[in-house]
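A.B. asks: no sequence on hand, only this structure:
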């Protein structure tokens, strides 16, 4: 596949392994997917019991999950509602908030603009004259952190949505405990806990927003497996602390590998790194030919890398970056 076509195919979002296999059919299997910011060493979550999987989720179990998440977020449980992944909340919020003009930065997660545009909202870059402001914090893909004071000041004037999908690695940055009024916070479960396939996320907001969300989603917004995993994971503080330390070390290790390949790390979090280089398209092609998928962007000089997990994955990435392929 020509370089430009490959970049266009994979620049919208990560995780497109089927498309990668079609674009690079000679690549060795299995693919090493570094195109997302998902923890490659997932939480050892318990499964739901056979009885739990055989019946509809109980409302008491759902409320217990939301209470456990609220405690982890430092927010009142009445202001926390579970959804089937933070992406579901992103797509739902425009309808719940019902505003016509929303400020969203161009260099952030594109799903926000897609959702608001689909709802008929006008997208602008500045919150000054907007009815709502959407901020990803830390930002995806560069990891920048908007000032908390600016966001809280904004929430006194307009709806302010803070997407904290990657905040679990630096929980001290979270504004979840201050959500309410016109401040809405989104949290993701799957990225930090490495269980994205469970599709679990949370909205933290004023009780009125939460009530409208629950009315729209109905009685079973998440499945029994997500409830079982979330209840265990949010209570396991020791695992979370160890994982944050390990991810920070692994991010530094990844920085060294990328630097040796001639890429400059220009941002990110400890779940992903954003790198710049004049030869980034060539590196993307070389990695894909080796069965390693990273994330390109419309700016052809940028690539985003998630973390390898196993020692063999680290060795495979190092070999592909160096061009030392079997």
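C.D. replies: Yes, it's here. Note that this is a predicted model, so its numbers are computed, not measured.
A.B. asks: when you work out contacts or count neighbours from here on, use the C-alpha atoms and nothing else.
C.D. replies: Will do.
A.B. asks: the stretch 201-326 of the chain: helices as residue ranges?
C.D. replies: Using DSSP state H, counting those that start in this stretch, the helices of the stretch 201-326 of the chain run over 207-217, 224-235, 237-260, 280-289, 311-322.
A.B. asks: so which of those is nearest residue 38?
C.D. replies: Closest to residue 38 of these, according to Cα to Cα: helix 237-260, at 10.9 Å.
A.B. asks: how about residue 284, nearest residue that isn't a chain neighbour?
C.D. replies: residue 294 (6.8 Å; Cα to Cα, 6 or more residues apart in numbering).
A.B. asks: ok, now which ones touch the one you found?
C.D. replies: 14, 33, 34, 35, 36, 284, 287, 288, 303, 304, 305, 306 (Cα atoms under 8 Å, 6 or more residues apart in numbering).
A.B. asks: dump the helices of the stretch 201-326 of the chain into TSV; add distance to residue 164 as well.
C.D. replies: Below are these laid out as TSV (distance: least, Cα to Cα, whole Å):
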stretch	distance to residue 164
helix 207-217	17
helix 224-235	16
helix 237-260	16
helix 280-289	28
helix 311-322	28
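A.B. asks: let's bring in a second one:
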């Protein structure tokens, strides 16, 4: 049965504890991580045995700048995961006011509050006068997109009052037209990118900040040297520069998401949002469905603020899809 605390994405240990009789291996659909990861390139032997060279980090920053359309590698800072950047940024400003456009990923509000800022969740961007505005775009979990023009207007307004607009583009690789990354370098605009989701290599732990050069330099100094492992630098530099793979994967993910929507709809479920890395369904029987999926060894993401929502990642193969849909049908037919 559902336990009082939320099982967050990817937490298979807690899923197994909650559903001890579920079949193995589990089908993990609780994250928005691409199930068809970037093929690992050859990694130089000394990437494992030596501290990363400055030139390796410079190569990563150049590849990131090229991939995200940023004018200069000087506007790029890399860390061991975007979560590290989410927790660092609040400590680079003195305590103030922060608005987080919600509902969204909870870690932003938690990090700013932990650093002593006064945080408010807001449902609209109109009339905000806070020192910092945080927007996840496309949003997790509903895929909401704030248009680029609106984001740039907000960034300019924030800069004029000495504030920041932080745009978390963890899922923007699949919607490049909605990204403000090419505008990085404007005062007041900070963009976060998550390498692991689109490239399917979350265990590599790489997050990237795009900002004006002085601020990016401050972030690099605050993170310190060797923020990314030598093997991580080698893999990410190759992946970010592989424009053919990136383009082909965007097409594949869009097709797979559309296919999944059709099969979920045929199973009697309503798809109400998401991106091509995850889908959001809305059903009054979401708690029962969550439990049915758990008993079948399928973990999905649920939400304490919307008990009628479930978020599903893309199944990696037909066997996984079948297990998902069979569990859905048990609820429909009960």
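C.D. replies: Ah, there it is. Since this is a predicted model, take the numbers as computed values, not measurements.
A.B. asks: so after superposing, what's the score?
C.D. replies: With the length set by TM-score structural alignment, normalised by the length of structure 1, the two chains reach a TM-score of 0.94; 319 aligned residues with a Cα RMSD of 1.5 Å.
A.B. asks: and the contacts of residue 294 of structure 1 as a markdown table, adding distance to residue 161 of structure 1 and neighbour count?
C.D. replies: Formatted as a markdown table, these follow (distance: Cα to Cα, whole Å; neighbours: other Cα atoms under 10 Å):
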| residue | distance to residue 161 of structure 1 | neighbour count |
| --- | --- | --- |
| 14 | 23 | 19 |
| 33 | 30 | 25 |
| 34 | 28 | 23 |
| 35 | 25 | 24 |
| 36 | 22 | 21 |
| 284 | 33 | 24 |
| 287 | 36 | 24 |
| 288 | 35 | 25 |
| 303 | 27 | 25 |
| 304 | 24 | 25 |
| 305 | 26 | 26 |
| 306 | 25 | 26 |
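A.B. asks: narrow the residues you listed to those in strands?
C.D. replies: 33, 303, 304, 305, 306 (DSSP state E).
A.B. asks: show me what residue 41 of structure 1 lines up with in structure 2.
C.D. replies: Matched to structure 2 by TM-score structural alignment, residue 41 of structure 1 sits across from residue 36.
A.B. asks: can you get me a residue count around that match?
C.D. replies: The number of residues packed near residue 36 of structure 2 is 17, by other Cα atoms under 10 Å.
A.B. asks: about what we covered before: among the contacts of residue 294 of structure 1, which one lies nearest to residue 113 of structure 1?
C.D. replies: Among the contacts of residue 294 of structure 1, and counting by Cα to Cα, the member closest to residue 113 of structure 1 is residue 14, at 17.1 Å.
A.B. asks: list the contacts of the closest one.
C.D. replies: 35, 36, 294, 295.
A.B. asks: ok, the residues you listed in structure 2: which stay?
C.D. replies: Retained in structure 2 by both residues aligned by TM-score structural alignment, their matches' Cα atoms under 8 Å are the following of those: 35, 36, 294, 295.
A.B. asks: what's the farthest-apart pair in the ones in strands among the contacts of residue 294 of structure 1?
C.D. replies: Every pair of those checked by Cα to Cα; the farthest is 33 and 303, at 13.4 Å.
A.B. asks: picking up where we left off before, the helices of the stretch 201-326 of structure 1: which one's closest to residue 45 of structure 1?
C.D. replies: helix 224-235 (5.0 Å).
A.B. asks: mind listing the strands for structure 2?
C.D. replies: Going by DSSP E, structure 2 shows strands at 27-28, 76-79, 97-101, 118-122, 132-136, 164-168, 189-194, 207-210, 270-275, 278-282, 298-299, 301-302, 309-313.
A.B. asks: trace residue 63 of structure 2 over to structure 1, please.
C.D. replies: Per TM-score structural alignment, residue 63 of structure 2 is aligned with residue 68.
A.B. asks: thought its match was touching residue 234?
C.D. replies: Yes: using Cα atoms under 8 Å, residue 68 of structure 1 makes contact with residue 234 at a distance of 6.2 Å.
A.B. asks: quick revisit: figure out which of the helices of the stretch 201-326 of structure 1 is closest to residue 6 of structure 1.
C.D. replies: It is, among the helices of the stretch 201-326 of structure 1 and with distance given as Cα to Cα, helix 280-289, at 8.0 Å.
A.B. asks: got the buried residues for the closest one?
C.D. replies: Neighbour counts over helix 280-289 of structure 1 (16 or more other Cα atoms under 10 Å) mark 280, 281, 283, 284, 285, 286, 287, 288, 289 as buried.
A.B. asks: pick the one among these closest to residue 27 of structure 1.
C.D. replies: residue 289 (5.0 Å).
A.B. asks: not counting sequence-adjacent ones, nearest residue to the closest one?
C.D. replies: residue 27 (5.0 Å).
A.B. asks: Provide a list of residues in contact with that neighbour.
C.D. replies: Contacts of residue 27 of structure 1 by Cα under 8 Å, 6+ apart are 21, 288, 289, 290, 291.
A.B. asks: and the fourth one, how many neighbours?
C.D. replies: The local packing count at residue 290 of structure 1 equals 24, with neighbours defined by other Cα under 10 Å.
A.B. asks: and it, what pairs with it in structure 2?
C.D. replies: Residue 290 of structure 1 maps onto residue 296 in structure 2, by TM-score structural alignment.
A.B. asks: for residue 16 of structure 2, see how far away the closest residue to its match other than its chain neighbours is.
C.D. replies: Leaving out its chain neighbours, the residue that sits closest to residue 296 of structure 2 by Cα to Cα, 6+ apart is residue 22, at 5.5 Å. Distance of residue 22 of structure 2 to residue 16 of structure 2, given as Cα to Cα, to the nearest Å: 7 Å.
A.B. asks: now swap in residue 284 of structure 2 and tell me
C.D. replies: 25 Å.
A.B. asks: looking at these two, which is more packed in?
C.D. replies: Per other Cα under 10 Å, whichever of residue 284 of structure 2 and residue 16 has more neighbours is residue 16, with 18 against 10.
A.B. asks: leaving out chain neighbours, which residue sits closest to the counterpart of that one in structure 1?
C.D. replies: Matched by TM-score structural alignment, residue 16 of structure 2 corresponds to residue 21 in structure 1. Distance criterion Cα to Cα, 6+ apart; nearest residue to residue 21 of structure 1, sequence neighbours excluded, is residue 27 at 7.3 Å.
A.B. asks: any figure for the gap between the one you found and residue 262 of structure 1?
C.D. replies: Counting by Cα to Cα - residue 27 of structure 1 and residue 262 of structure 1 are separated by 23 Å.
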